[in-house]
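Colleague: Sequence first, then the predicted structure, then my questions.
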Amino acid sequence: MSLKENLLQAKLKIALVLLVIALGYGGWEGWKYYQYLQSSQHAFDMLKDSLKSIDEEKLSAQVNFPQLSQHLAQCVAQVYPFIEQGNNQQAAISARAQAYLLERLLAKDNSRQRGTLTPEEALQQPLDILPHDFVKQLQSSLALNATGTGNPNLAFVSATLHHPQLDMDFNLIFYLQRTGSGWMLTDLANAPELVAQFRQAQLKRNEAKRLLLIKKNETTQQRMNSTLPIQSCEAAAGVISDNKTLLVRVIVMGRNATAERVNGYSLHVTILNEAGKPILDRYLDKAVPLQPGEPFKQGWTIEMTADSEIGKALLAGGKLKCMTRWQTVALNNGEVLYIREVKQIPEDFK
């Protein structure tokens, strides 16, 4: 065999070896890619892609929304028993949760429209269940833990949402499960803890709103007192000639201590017996203008049945006393000062 033929055979052998290596490597890479397509990692990557464009159809195939919202509804019904009360409470909450989640997924981030709010202004805003930018936060914080469950058919997907209105981070842990139709996000694993955590934060926010309202009322009360300082309050009660009707007379004296006209006002009066025990509460108002510096002496007559429980208490009360506080004061510049009612703020979401 000539040298030329030997070289040709050697080249053929090398080419054959390279082909075998290439085929082997290609097969290995193909197998790896096939394994990737079957893995939780691939499902996780596809989920993140769907969240980028908010593909509703793809998300419905990747997330078991009915199962997830059903478990969430069970937790909400336990922590918020007053929401959607009735025989179909959990079904109603589940439907409400699915509709809300879809609405928020499709909504655009409106953070720029909100502007910068002071802490007091922020407290007055309606409480959102989810942060306004929660989709963006999901996209940036989603993480996969494929080995933490110890089950090849189950993985954890976690995310962290910061709720600016509650100033709190919420850690979400989802189950990513291999099903007959492929990998799906099937449940919110820590739903009970999240719902309980949310309500505690909400109650804390409600208390802050209540304290803020009390503070505002105190400031408003001081301003009304300085505008119309009350000098005295007198009360007396008596039965008229029919022996059935009781009249309570209340007289309040004071003055307009400002350089601005007052167009009207109302005050809260408490009538007490001689021992100081409260008997009767009333709101009394007048629409008579008071000029700057003008003194006033205003009287009101309250009529009631003499043999009523309150009527009897007034007649047996001895020398009556009265306490007053301003409820509203209408200024000539159009501003109306008033005391807001302080009560338990509802916890449910309207």
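Modeller: Structure received.
Colleague: contacts and neighbour counts: CA atoms only from here.
Modeller: Noted.
Colleague: Output the longest helix belonging to this protein.
Modeller: Counting by DSSP state H, the longest helix found in the chain is helix 191-227.
Colleague: Please enumerate the strands of the stretch 251-350 of the chain.
Modeller: 262-272, 278-286, 295-305, 321-331, 336-338 (DSSP state E, counting those that start in this stretch).
Colleague: Below is an additional structure, to be compared with the one above:
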Amino acid sequence: MNFPFIPKIVAFARQHTLALAAAVLVLIVFVVSFSGWRYYQYRQSSQYAYEILRDALKTGDTETIAELVDFNSLSRGLAKDLAQNYPFLKAGADQERQIGDMIQTALLKQSRTKQEPVKDEPDLKIRLKTALYALPPDFLAQLASSLSLQPPNDGTALLTAKVRHPLLDKNFLLILRMDQTPTGWRVRQLVNSPELVRQFREAQVERMTAQRQMILDKNAATEKRMKELFPLQPCSASAGLISDGSTLLVVVHVLARDIGTVSVNNMNLFTELSSATGELLLTRYLNAVQPTHPGEDFERNWTIELDGNSELGRRVLNGQPLQCKGAWKTLGLDNGEVLHISEAPAPIEEFQ
């Protein structure tokens, strides 16, 4: 098959080689320039900054993270919200600055920590007994894996991420604002800081309440076992001055019986002594080592010495007949087990 137009094209190309070469060169320069311009534009975009930040979070590149995040601005806003929800934290005239320094130190420590995911612990009791940390050990890894970019608007872009706190069993949404500055895009603010801090505080208070309830539940179970093993009879108390006329002796008489299958070797009794009208006069913890075997009775007198001329001594003397109320605090069993009623104070702050 013949193509008569091909020789004409070849002849034209030979006659205009220089012009064609110049045209091709111009086209190449245009394409390269356009690609370079597009790449330059991409380098100035929020998308590029987002991708670089995400990769830096994955690798723990602290230098790059510092270039893309304004930690001073970020920690300033967060410190203000923390001070409002945790007024006792770094309390003082310089509170917000100290909290801000604490935030930056915690983030720096995170960047230098090997990011290993924490296995979710389904057992609530184990979670409650584990010391609470503010940031999960894999905080940066979670941030990097869930970080996403929202379309920019007027030099501002939003980054969102989800972080799970294993001990609190909660997911927290982070919304970060990234601004276009003369030196490039930088993360400068945690937009939902007030809501985020409030949610964290609520979860922490819920945890503290559960910790106290766990103690109360354990005490209730222990008290039940004590009653089933070593029931205490109502105690009695009497008081009187000895011959010197100033020393007041208060005698507390206690009866109990071992109705269980194990001996009780030692005991600690909490007693409250009140006046005949019900006014509380004094409380005491009374200890004894008196092995009591199954089926045996326990009987003991404890003597409390007071100054009969003191205000308390006079109140005790004038308050007779005394009323006594007792409860086992601790029982040491022959099998090595110790039954103990723990103190259950108001919820204790884990962040001081």
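Modeller: Yes, it's here. Values in this document were obtained by computation on a predicted structure and should not be read as measured data.
Colleague: And the TM-score between these chains?
Modeller: The TM-score (TM-score structural alignment, normalised by the length of structure 1) is 0.90; 345 aligned residues with a C-alpha RMSD of 2.4 Å.
Colleague: rewinding a little: list the buried residues for the following helix or strand past the longest helix of structure 1?
Modeller: With elements assigned by DSSP states H and E, the helix or strand that comes after helix 191-227 of structure 1 is strand 230-239. Across strand 230-239 of structure 1, burial judged by 16 or more other C-alpha atoms under 10 Å covers I230, C233, A235, A236, A237, V239.
Colleague: and which of the residues you listed is nearest N217 of structure 1?
Modeller: Nearest to N217 of structure 1 among those, counting by C-alpha to C-alpha, is I230 at 18.0 Å.
Colleague: M253 is in contact with the closest one, correct?
Modeller: Yes - under the criterion of C-alpha atoms under 8 Å, I230 of structure 1 makes contact with M253 at 6.0 Å.
Colleague: I'd like the buried residues of strand 230-239 of structure 1 written out as JSON lines, with distance to Q139 of structure 1 added.
Modeller: Putting the buried residues of strand 230-239 of structure 1 into JSON lines (distance: C-alpha to C-alpha, whole Å) gives the following:
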{"residue": "I230", "distance to Q139 of structure 1": "61"}
{"residue": "C233", "distance to Q139 of structure 1": "65"}
{"residue": "A235", "distance to Q139 of structure 1": "68"}
{"residue": "A236", "distance to Q139 of structure 1": "71"}
{"residue": "A237", "distance to Q139 of structure 1": "72"}
{"residue": "V239", "distance to Q139 of structure 1": "76"}
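Colleague: Out of those, which is nearest to A306 of structure 1?
Modeller: Distances from A306 of structure 1 to the buried residues of strand 230-239 of structure 1, taken by C-alpha to C-alpha, are shortest for V239, at 6.7 Å.
Colleague: Show me what the closest one lines up with in structure 2.
Modeller: In structure 2, V239 of structure 1 lines up with L241, judged by TM-score structural alignment.
Colleague: again, but for Q221 of structure 1
Modeller: Using TM-score structural alignment, Q221 of structure 1 pairs with E223 in structure 2.
Colleague: Please apply the same query to Y33 of structure 1.
Modeller: So Y33 of structure 1 corresponds to Y39, using TM-score structural alignment.
Colleague: quick one: contacts for that match?
Modeller: The contact partners of Y39 of structure 2, by C-alpha atoms under 8 Å, 6 or more residues apart in numbering, come to none.
Colleague: I'd guess it is in a helix, am I close?
Modeller: Yes - assigned with DSSP: H, G, I helix; E, B strand; the rest coil, Y39 of structure 2 falls within a helix.
Colleague: so where do the strands sit in the stretch 1-150 of structure 2?
Modeller: Under DSSP E, counting those that start in this stretch, the stretch 1-150 of structure 2 gives strands at 148-149.
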